[in-house]
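Undergrad: I'd like to go over a predicted model; first the sequence, then the structure.
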Amino acid sequence: MKRNIVIATVAAAALVGGGTATAVAFSGDSPEASSTPRSSVSVPHDDVHEDAREAKAATVSAPEAAAAALKAVPGTVTGIDLDQDRPGLVWEVDVLGKDSKWHEVTLDAGDAKVLNQRVEHAGDDDHGVDRARAELKGIAVDASAAARKAADRYGTVTSVDLDDDHRSSAVWEVETVSKDGKEHKLHVDPKTAGVTVAPRDADDDDNGGRDD
């Protein structure tokens, strides 16, 4: 999962009893992966509708995962992703800590238990701390709020990122799976919380539309 900036301040931990809309994924190939406790949730591997099965299996929401990560590492969540990894089904969360270091936290998607966490070394990621802070500055809608807004209409949130690629201002890019198994990619305005269906790729059937 690419590291784009996703917001979830320390206040989010108190605001939510747990939390989906904020975090970052990290590779299961890290040295820590082999010693990481297994998640209590497993999903049979199958590329077809994999996101839908993962969304159905997870009992911890994105905002709950974000809040749990912030309890482990105070700071700001910059991304979140639901993933079937070596430990099982997990939430992978990146936090820009109060210590000005990047932290990667892996949480059980069944009970929000912290399975693993590590500090990234300088230069490990493509967003420096200064750039991250600059992108987060002035944003009124944090990642948890963006996830809740998207979930109101489009189902279970599986990923949230602050996407600033090829546009004048950043938006929350939120991915969801609805009850019918359909996957949605949405943009949530970080200032107004307005929801826009993201434009489809050329080979997709539908065109994006506005949905406030």
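TA: Done, it's in. Predicted, not measured: the structure shown is a model, and the values here were computed from it.
Undergrad: only C-alpha atoms for contact and neighbour calcs from this point on.
TA: Will do.
Undergrad: What separation do you get for the residue nearest in space to the middle of the chain and Asp180?
TA: Taking CA atoms, centre = their mean, the centroid of the chain lies closest to Ile80, which sits 1.7 Å from it. Remark: distance between Ile80 and Asp180 (CA to CA, to the nearest Å) = 23 Å.
Undergrad: Same check on Glu120?
TA: In terms of CA to CA, Glu120 sits 38 Å off from Asp180.
Undergrad: tell me how far the ends of stretch 54-71 are from each other?
TA: 24 Å.
Undergrad: this is the comparison structure:
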Amino acid sequence: MKRHLIIATAAAAALVAGGTVTAVAVSADGSGSARSGAPVSARSAAHDTAAADSGTAHVQDGRSSIRMQDDDANGQEDRREARAAKVSAPDAAAAALKAVPGTVSGLDLDADRAGLVWEADVLGKDGKWHEVTLDAGNARVLNQHVDTDEDDDAKERAALRNARTDAASAARTAASHGTVTSVDLDDDDRGKAAWEVETITKDGKEHKLLVDPQTAKLSAVPAQSDDDNDNDGADD
């Protein structure tokens, strides 16, 4: 902590002077040495400060401890991800809220270039939408930023405020049907909000379930009938 404080102080001094400074790493015994070839410009210091104020987290290693490619060639991607993940959906939600206090509106287990991760959407106490990427192996925060592309849906905000059951509780309720791979607050279900949870069992069967945000009652997602599909646009 002292080491980072001294580096930050030196960078701030450079900002005032309008120049650059060489970062100095200071050990616990007070000795220090210049980090060769690593100048910290005033512009970089200002950028980092602004990023911190906006809720963006800078991490040393943005790679997941579970290396996995996004490859669904054999149709077993979801099963493979569920078996490899060491962090459950409720634990991912808890880790996301430690990074950004607020309310989790969605969780998704996915493999991308960073490896196997949990993507968490959080409506922060600051009123902004945040996206937190977590290592699916140890819940470490890999990336965190304010999602400026998120549609500001007043209906979803209201549903989150009024919900008595949160995303973690919805995941625990649905866990009896397999490993939870996705949780999302769906406010378009016949005008009534519901937690939509996806699970997968060890034999590869996938389930889509609904958890009532008020009562925590569990139900299956109604399947669309063939008649409904055939009648779409029939009167056009």
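TA: Happy to help now that I have it. Here the structure is a predicted model, which means the values were calculated and not measured.
Undergrad: hang on, the earlier thing: out of Glu120 and Asp180 of the first structure, which sits in the busier spot?
TA: Glu120 (13 against 8; other CA atoms under 10 Å).
Undergrad: Which stretches in the first structure count as helices?
TA: 10-15, 50-57, 62-72, 129-136, 143-154 (DSSP state H).
Undergrad: now the fourth one, how far from the chain's geometric center?
TA: Averaging C-alpha coordinates over helix 129-136 of the first structure and over its chain gives two centres that are 17 Å apart (CA atoms, centre = their mean, to the nearest Å).
Undergrad: quick one: buried residues of that helix?
TA: Judged by neighbour count using 16 or more other CA atoms under 10 Å, the buried positions of helix 129-136 of the first structure are 129, 135-136.
Undergrad: ok, so of those, who is nearest Thr176 of the first structure?
TA: Nearest to Thr176 of the first structure among these, counting by CA to CA, is Leu136 at 22.7 Å.
Undergrad: what's the matching residue for that closest one over in the second structure?
TA: Under the alignment (TM-score structural alignment), Leu136 of the first structure pairs with Leu160 of the second structure.
Undergrad: And for Trp102 of the first structure?
TA: Aligned partner of Trp102 of the first structure by TM-score structural alignment: Trp129.
Undergrad: and if you look at Ser40 of the first structure?
TA: Checking TM-score structural alignment: Ser40 of the first structure goes with Ser65.
Undergrad: Is its match in contact with Ala139, as I believe?
TA: No - counting by CA atoms under 8 Å, Ala139 is not a contact partner of Ser65 of the second structure; they are 9.7 Å apart.
Undergrad: These two: which is more packed in?
TA: Each of Ser65 of the second structure and Ala139 has its neighbours counted (other CA under 10 Å); Ala139 has more, 22 against 17.
Undergrad: Skipping adjacent residues, who's closest to Ser178 of the first structure in space?
TA: Leaving aside its chain neighbours, Ser178 of the first structure sits nearest to Gly155 (4.1 Å; criterion: CA to CA, 6 or more residues apart in numbering).
Undergrad: Just give the number of residues close to the residue nearest to Gln214 of the second structure when sequence neighbours are not counted.
TA: Distances taken as CA to CA, 6+ apart put Arg164 closest to Gln214 of the second structure, at 5.0 Å, once the chain neighbours are dropped. Close neighbours of Arg164 of the second structure, defined as other CA under 10 Å, add up to 13.
Undergrad: Which residues are in contact with the match of Ser40 of the first structure?
TA: 115-116, 135-138 (CA atoms under 8 Å, 6 or more residues apart in numbering).
Undergrad: quick one: which of those residues is most hemmed in?
TA: Going by other CA under 10 Å, Ala136 tops the contacts of Ser65 of the second structure with 30 neighbours.
Undergrad: Return the residues in contact with that one.
TA: By CA under 8 Å, 6+ apart, Ala136 of the second structure lies in contact with 64-66, 85-87, 92, 109, 116-118.
Undergrad: Tell me the spacing between it and Thr165 of the second structure.
TA: 23 Å.
Undergrad: And for Gly124 of the second structure?
TA: For Gly124 of the second structure relative to Thr165 of the second structure (CA to CA), the value is 17 Å.
Undergrad: buried residues in the longest helix seen in the second structure?
TA: Using DSSP H to define each element, the second structure has its longest helix at helix 2-17. In terms of neighbour count (16+ other CA under 10 Å), helix 2-17 of the second structure has its buried residues at 7-8, 10-15.
Undergrad: Stretch 76-85 of the first structure now?
TA: 76-85.
Undergrad: What range does that stretch cover in the second structure?
TA: Counting by TM-score structural alignment, stretch 76-85 of the first structure corresponds to 103-112 in the second structure.
Undergrad: Average offset of that stretch relative to the first structure?
TA: Stretch 103-112 of the second structure, aligned to the first structure and superposed, deviates on average by 0.7 Å (mean CA distance after the TM-score superposition for the first structure).
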